[in-house]
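*Asks:* next come a sequence and a model predicted from it.
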Amino acid sequence: MTYLIIGFLIIGGIAFLFANSKNKSEETLQKMSTISVKYQSEKEIENLSNDSLTYSEKLNKTKELYPFEKWRKNFLEYQMEQYTEENCNEAKNIFDNLISKLLKIGENGNRNEKEKYFEIAVKSLNKLNEKDEGIIETGEREDLCELIDRITLASGLKPKNYAEGEGIADLYREW
C-alpha cells in the first residue's frame, strides 16, 4: 500500500512539474519528498515494533531525529538569529519532557494521558514560536511534525488517527 501511495505521488508530481514553473516544480518535489519520508517513517517505526526494541528504546531512539543541532548550525552559518542556543535548548527540552512523560506512564499507559502530553508539547512549541517569531518556518515545521509523528508511533499511537491523518501536532499547532 505504501509503495502504491509513493508511486502515485511521484507520478502526480511529474505531471505537475510539466504544468508549472520551475519554482513551483521544486516546491512540489520537496513536498513529495516529505510525504514519502513520512510514509517510510511510519513503516519504519511499525517495523521497530516487531523488533526486539523495548518501548523505552523506541522512544529514546527518536532523539536521534532531533533537528536542533542543524538549527544551531543555521544560526552560525547563516546568521539566523532565531536559532540561539537558548531557543534551541528550549525546543529540545520540550521534546525531552514529552519523551520523559511518555516513558513514565509506560507502553500500556492511558491513551488520553499520552495525547495530553503531546498537546502540552505542541502548545509549548506554539509559545516558543510566539516568543521568537520565525523560529518555526517551513523547514522547521516539517522537521517538528516528522519528529512528533515518530514519537507518536514509538509511543504506541498512530499519527493517521489524528487531524484527518495529518498527525497529532495538527490538532494544536499554530505554526
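*Replies:* Looks like it arrived, so ask away.
*Asks:* from here on, contacts and neighbour counts on C-alpha atoms
*Replies:* OK.
*Asks:* please tell me how far the residue positioned nearest the centre of the chain sits from Ala154.
*Replies:* Centroid-nearest residue in the chain, with Cα atoms, centre = their mean: Glu146, separated by 2.1 Å. To Ala154, Glu146 is 12 Å away according to Cα to Cα, to the nearest Å.
*Asks:* kindly report the same for Ile10.
*Replies:* Distance of Ile10 to Ala154, given as Cα to Cα: 28 Å.
*Asks:* below is structure B, check it against A:
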Amino acid sequence: MTPELQALKDKTLASMVDYMRNDEEDADHDPEFDPGYTQAEVDRCAEIVDEYLATLAAIDEASEAKRDAAILAAVERVVLQLNRLNEDSEGSLIETDQREDLCELIIAAASHAGLETEGEDITEEWREW
C-alpha cells in the first residue's frame, strides 16, 4: 500500500473513532451519547478496505480492458460491502466526512491500480451512503 493510500485509510478510520469517543472534556459532552456504531463496525470497515486494496494489488496487467473491468468489479464489491455495513449501523457509520474520505480512498486506489477516473466518482453508481 502506498503511503498516500495508507494516510487516506488512517484518516477515514480515525474520524470514525474520534466521533465515536465523544471527548469528555468537550463543553458539549453528553454522557448518554450513542454514535450508532461500535468499534467492531469500525474494525469491519478497516477489513473491507484492506480486502479491496489487496484485491487491487493482485490484479495483473493482462490487458487494459480486463484490468479496468477487474478494478471496477472490485470498486462495486467494496461499495456494496460498505453499503451493508452502514445499513447495519442504521446509517450512522458513514456520515458526510467519512463518505468523502472513503470515496477519495476508493478512487485513489483504483487510479493507482491503473484505472483512469478522470475526476469521476466511480462509486456513485452503487453507493447508498
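*Replies:* Perfect, I can see it now. Values in this document were obtained by computation on a predicted structure and should not be read as measured data.
*Asks:* which element is the residue nearest to the centre of structure 1 on?
*Replies:* Assessed by DSSP states H and E, Glu146 of structure 1 sits inside helix 138-154.
*Asks:* buried sites along that helix?
*Replies:* Neighbour counts over helix 138-154 of structure 1 (16 or more other Cα atoms under 10 Å) mark 140, 142-154 as buried.
*Asks:* elements contacting the lengthiest helix in structure 2?
*Replies:* Assignment by DSSP state H gives helix 64-88 as the longest helix of structure 2. Counting contacts by 3 or more Cα pairs under 8 Å, 6 or more residues apart in numbering; DSSP states H and E, helix 64-88 of structure 2 packs against helix 39-58, helix 96-112.
*Asks:* okay, those helices in JSON lines with distance to Arg127 of structure 2 next?
*Replies:* As requested, the helices and strands packed on helix 64-88 of structure 2 are arranged in JSON lines below (distance: least, Cα to Cα, whole Å):
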{"stretch": "helix 39-58", "distance to Arg127 of structure 2": "15"}
{"stretch": "helix 96-112", "distance to Arg127 of structure 2": "9"}
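*Asks:* and Leu8 of structure 2, which of these is closest to it?
*Replies:* Among the helices and strands packed on helix 64-88 of structure 2, the nearest to Leu8 of structure 2 by Cα to Cα is helix 96-112 (5.8 Å).
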